[in-house]
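>>> can't give you the sequence, but here's the structure:
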């Protein structure tokens, strides 16, 4: 379980962590992204918290939602230099 600062909002920290992991290639483009239940278990948070993080990643274009199927990784931009 990644270290989260429990004195701050959790979902932005999760977004940062997941963004880094996506850019590092942990999930390949086109690969199904873990669901919010699995992410909540991994981070030790409520499902609603990980849902906010996933929505933010979709807004950034890092994930795409396929209704009834889940979220999939898009072509991830290289890390910021």
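That came in fine, so what should we check first? Predicted model, so just to flag it, every value in this text is computed and none were measured.
>>> Could you use CA atoms for every contact and neighbour count after this?
OK.
>>> Counting neighbours, which bits of the strand or helix carrying residue 72 end up buried?
Following DSSP states H and E, one finds residue 72 within strand 70-73. Residues of strand 70-73 classed as buried under the neighbour-count rule (16 or more other Cα atoms under 10 Å) are 71, 72, 73.
>>> so what secondary structure elements neighbour that strand?
Using 3 or more Cα pairs under 8 Å, 6 or more residues apart in numbering; DSSP states H and E, the elements in contact with strand 70-73 are strand 63-66.
>>> ok, structure two:
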């Protein structure tokens, strides 16, 4: 986990770190992604902060939401190398 700069907005930093971890293969395609409560505990931030980061990753195509099941890792955004 990356060190967070608490003088700046936290959710973009968390999203950047999660992107890095996804690119590194920490979670496989199709694997259930950690929930926002677990991520909040890991990063030491409020759940709303990790929710913003996860929504950004979904919007970019890193994750897909399955209602009632959670977020799952995709093959990555279209156009990603």
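In hand now; what should we look at? Please read all numbers here as calculations on a predicted model, not as lab measurements.
>>> Tell me how the two chains score on TM-score.
Comparison of the two superposed chains (TM-score structural alignment, normalised by the length of the first structure) gives a TM-score of 0.93, and 78 aligned residues with a Cα RMSD of 0.9 Å.
>>> Touching, residue 37 of the first structure and residue 45? I think so.
No - using Cα atoms under 8 Å, residue 37 of the first structure makes no contact with residue 45, being 9.5 Å away.
>>> picking up where we left off before, centre of the chain versus the strand holding residue 72 of the first structure, how much separation?
On the basis of Cα atoms, centre = their mean, to the nearest Å, strand 70-73 of the first structure sits 10 Å off its chain's mean C-alpha point.
>>> Stretch 57-71 of the first structure now?
Counting by Cα atoms, centre = their mean, stretch 57-71 of the first structure is centred 10 Å from the centre of its parent chain.
>>> picking that back up, and which of the buried residues of strand 70-73 of the first structure is nearest residue 23 of the first structure?
When the buried residues of strand 70-73 of the first structure are ranked by distance to residue 23 of the first structure (Cα to Cα), residue 73 comes first, at 10.5 Å.
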